[in-house]
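missing the sequence, but the structure's below:
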């Protein structure tokens, strides 16, 4: 009877260890996939910021040109 209980406990221990290892492996894979996705989002955000900076510079240039045109029109009157 004791040998049977030891065999059952040993089997349960091995199955439990394999189950925990499998769950840990798939959790790690999910975290890796999330990290790759976050890196993609980070790159997209950096590109968006760079685009906004370029638009801001262009808007400053247009504002200065508009100010010059307004000054020219006021000088004509």
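Okay, I see it. These numbers were taken from a predicted model, which means no experiment stands behind them.

use CA for all of it now, contacts and neighbours both
OK.

Can you give me the neighbour number for residue 18?
Residue 18: 12 surrounding residues under other CA atoms under 10 Å.

can you check residue 74 too?
For residue 74, using other CA under 10 Å, the count is 9.

put this beside the first:
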């Protein structure tokens, strides 16, 4: 659930009281730069994971009987 107009105004008002009107633009700029750096880092990690991910599925080699039918009947 996203905050609506009154909630955002309340948050901005509290931020102005806490940080002061002069520091709000610097704080917003810092948050924006941090978010951008985080997204760049996330994209880099995802790219590196794609590069090291093998092109073939090795799960069949690890467990060759994974797709085989299992006989659940018991001989009594």
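Everything's here; your move. Quantities reported herein were computed from a predicted structural model and do not represent experimental measurements.

Overlay them and tell me the TM-score.
With the length set by TM-score structural alignment, normalised by the length of structure 2, the two chains reach a TM-score of 0.46; 42 aligned residues with a CA RMSD of 2.7 Å.

Would you map the helices across structure 2?
Under the criterion DSSP state H, helices of structure 2 are mapped to 5-19, 24-52, 59-62.

Make a markdown table from these and add mean neighbour count to it.
Formatted as a markdown table, those follow (neighbours: other CA atoms under 10 Å):
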| stretch | mean neighbour count |
| --- | --- |
| helix 5-19 | 12 |
| helix 24-52 | 12 |
| helix 59-62 | 9 |
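
Please enumerate the helices of structure 1.
With DSSP H as the criterion, structure 1 has helices spanning 2-76.

Please tell me how far the most centrally placed residue in it sits from residue 44 of structure 1.
Geometric centre of structure 1, nearest residue: residue 38, 1.8 Å, by CA atoms, centre = their mean. To residue 44 of structure 1, residue 38 of structure 1 is 10 Å away according to CA to CA, to the nearest Å.
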